[in-house]
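# Using only what follows, build the 3D model:
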Amino acid sequence: MTDRDTRHKKAMQKRKEVVDAKVAEAQEERGITIVITGNGKGKTTSAWGTVARSLGYGYKVAVTQFIKGTWDCGERDVFAQDQNLTVHVMGTGFTWETQDRELDTRACREAWDKTLPHLKDPDIHLVVLDEITYMMKYGYLSVDEVLEALRNRPVNQSVILTGRGANKDIQAYADTVSEVKDTKHAFNDGIKARKGIDW
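This is a model prediction of the structure:
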């Protein structure tokens, strides 16, 4: 064994000790709240990846899509026949297309009202609130209302909230917060969004 191999083995042994200790330390078992925010691409895609994971294990999942709901969604389509998946789509799509606050608020309320029963159902393993950050930012939903629903959900239910500019109180409540950084985006260089890649 070379010196490099020996050093690598020792480093990996130390790393294993750290990981094993963290695994042994994590004794609390419950659902978690995840926030995926930031200006970068991939927040919704990440959430759908977790949907795939949950469905793969046979768990029930509920997804509410705000903002982008009326667009084609390859991820939604691929799971459409899975009886463990329920999807609600906000009827108005992008708010900058409608330019109608009253219409968007009403559509948001309708989507939220359909979502609330899922946030009370202990049989639903995962609830995804896709692009909900905008609903709070624009005042269609109050932060307190969303926090109350999150706090009162079944103990073993996990929730993912996505969208740019996640509210600080929502982030403080969440168990896991990931920020997707916008280092570079093809669209900003005039490259058209591509079906199967961008949506």
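# Could you use CA atoms for every contact and neighbour count after this?
Fine.
# What residues sit buried inside stretch 60-71?
K60, V61, A62, V63, T64, Q65, F66, I67, K68, G69 (16 or more other CA atoms under 10 Å).
# try stretch 132-148
By neighbour count on 16+ other CA under 10 Å, the buried set for stretch 132-148 is I132, T133, Y134, M135, M136, Y140, L141, V143.
# can I get those residues in CSV with distance to T33 and secondary structure?
Conversion of those to CSV gives the following (distance: CA to CA, whole Å; DSSP: H, G, I helix; E, B strand; the rest coil):
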residue, distance to T33, secondary structure
I132, 14, helix
T133, 14, helix
Y134, 18, helix
M135, 18, helix
M136, 17, helix
Y140, 21, coil
L141, 18, coil
V143, 15, helix
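# which among those residues gets closest to D189?
Y134 (24.9 Å; CA to CA).
# Ignoring the adjacent residues along the chain, who's closest to that closest one?
G163 (6.8 Å; CA to CA, 6 or more residues apart in numbering).
# need the contact list for that neighbour.
I36, T37, G38, K43, T44, D130, E131, I132, T133, Y134 (CA atoms under 8 Å, 6 or more residues apart in numbering).
# Now go through those and say which are in helices.
Residues of the contacts of G163 located in helices (DSSP state H): K43, T44, I132, T133, Y134.
# Save these as a markdown table, and put in distance to D5 too.
A markdown table is the format used below for the ones in helices among the contacts of G163 (distance: CA to CA, whole Å):
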| residue | distance to D5 |
| --- | --- |
| K43 | 39 |
| T44 | 41 |
| I132 | 49 |
| T133 | 48 |
| Y134 | 51 |
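# got a list of contacts for the lengthiest helix in the chain?
Identified as the longest helix of the chain according to DSSP H is helix 3-25. Helix 3-25 is contacted from outside by no residue at all, using CA under 8 Å, 6+ apart.
# Over to stretch 183-199?
Here stretch 183-199 makes contact (CA under 8 Å, 6+ apart) with G40, K41, D72, C73, G74.
# Span of it from start to end?
End-to-end distance for stretch 183-199, by CA to CA, to the nearest Å: 19 Å.
# ranges for the helices of this structure?
Using DSSP H, helices in the chain cover 3-25, 43-56, 74-78, 95-98, 101-115, 132-137, 143-151, 168-173.
# Also this sequence, please, to line up against the first:
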Amino acid sequence: MTDRDTRHKKAMQKRKELVDAKIAQATEERGIVIVITGNGKGKTTSGWGTVARSLGYGYKVGVTQFIKGTWECGEREVFKENPNLTVHIMGTGFTWETQDRAVDTAACRAVWEKTLPMLQDPNIHLVLLDELTYMLKFGYLEIDEVLNALKNRPIDQSVIITGRNAHRDLLEYADTVSEVQDTKHAFNSGIKARRGIDW
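As a prediction, the model looks like this:
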């Protein structure tokens, strides 16, 4: 065994000890709130990836899409026949397309009312609130009512919230926060979004 191999083995043994210690300390069992925010690409994709994971284990999943609902959605298409998936769509599309705050607020409130029963259903393992952060930023929903729904959900239910500029109180409440940042984005270089890649 070379010196490099010996050093590698020692380093991996030390890492295993650290990982094993963390696993031993993680004794609480409950659902979690995950926020995926930031300006980079992949927040919705990540959320749907976890939807796929839960459905793969036979769990029930609820999804509400607040912004991109009128677009084609390849992820939604692949799962649309799955009886364990419930999807609600705000249905007005991008807010910069409607340019009508009253219409957008009414659409948001309507889909939020459909979302609340999912957040109260102990049979739903995971709820994805895709692009919810914009609803808070634009004032269509109040942070207190969102936090109240999250705090009163079934103990074993997990929730994923995606979108840019997540509210600071939401970040504080969440169990896991991931920030996706742009290093480069093809769209900023004039390359069109592609079906099957970007949506």
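# Out of the contacts of G163 of the first structure, flag the one nearest to T50 of the first structure.
T44 (10.0 Å).
# Just give me the neighbour total for the closest one.
22 (other CA atoms under 10 Å).
# picking up where we left off before, and the residue nearest to Y134 of the first structure, how far from T6 of the first structure?
45 Å.
# Same question for T98 of the first structure.
Distance from T98 of the first structure to T6 of the first structure, by CA to CA: 63 Å.
# which ones are touching the most centrally placed residue in the first structure?
The first structure has I160 as the residue nearest its centroid, 3.5 Å off, counting by CA atoms, centre = their mean. Counting by CA under 8 Å, 6+ apart, I160 of the first structure touches T33, I34, V35, I36, A47, L126, V127, V128, L129, D130.
# show me the contacts for the last one.
In this case it means D130 of the first structure. Here D130 of the first structure is in contact with T44, A47, V63, T64, Q65, F66, I160, L161, T162, G163 (CA under 8 Å, 6+ apart).
# ok, back up a step: and the two most separated of the buried residues of stretch 60-71 of the first structure?
That would be K60 and I67, which, of those, are the farthest apart (CA to CA) at 23.4 Å.
# which residue sits closest to V111 of the second structure, ignoring its sequence neighbours?
Distance criterion CA to CA, 6+ apart; nearest residue to V111 of the second structure, sequence neighbours excluded, is M90 at 5.5 Å.
# burial of that neighbour, as a residue count?
The burial count for M90 of the second structure: 22, using other CA under 10 Å.
# do T6 of the second structure as well
Counted with other CA under 10 Å, T6 of the second structure comes out at 11.
# how close does it get to D20 of the second structure?
For T6 of the second structure, the distance to D20 of the second structure equals 21 Å [CA to CA].
# quick one: N152 of the first structure and L116 of the first structure, what's the gap?
11 Å.
# residues contacting the residue lying closest to A149 of the second structure once chain neighbours are set aside?
Leaving aside its chain neighbours, A149 of the second structure sits nearest to L119 (6.7 Å; criterion: CA to CA, 6+ apart). When contacts are counted by CA under 8 Å, 6+ apart, L119 of the second structure touches V127, A149, L150, R153, P154, Q157.
# most surrounded residue in the residues you listed?
That'd be V127 among those, by other CA under 10 Å, with 26 neighbours.
# mind listing what that one touches?
Contact partners of V127 of the second structure, counting by CA under 8 Å, 6+ apart, are V61, G62, V63, T64, M118, L119, Q157, S158, V159, I160.
# likewise G62 of the second structure?
By CA under 8 Å, 6+ apart, the contact set of G62 of the second structure is L85, T86, V87, M118, I124, L126, V127, L128.
# Tabulate those residues in TSV, adding columns for distance to D198 of the second structure.
Putting these into TSV (distance: CA to CA, whole Å) gives the following:
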residue	distance to D198 of the second structure
L85	22
T86	23
V87	20
M118	28
I124	28
L126	24
V127	22
L128	19
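# Which ones among those map onto strands?
Applying DSSP state E to those, the entries found in strands are L85, T86, V87, I124, L126, V127, L128.
# Pull the residues that contact stretch 64-82 of the second structure.
Taking CA under 8 Å, 6+ apart as the rule, stretch 64-82 of the second structure contacts 48, 85, 87-95, 108, 111, 115, 127-132, 135, 196, 199.
# count of neighbours near K16 of the first structure?
Neighbour count of K16 of the first structure, defined by other CA under 10 Å: 12.
# returning to that earlier point: how much space is there between the residue nearest to A149 of the second structure and R153 of the second structure?
In terms of CA to CA, L119 of the second structure sits 5 Å off from R153 of the second structure.
# got it, and D20 of the second structure?
D20 of the second structure is 31 Å from R153 of the second structure, by CA to CA.
# How about G56 of the second structure?
23 Å.
# try E75 of the second structure
Distance from E75 of the second structure to R153 of the second structure, by CA to CA: 25 Å.
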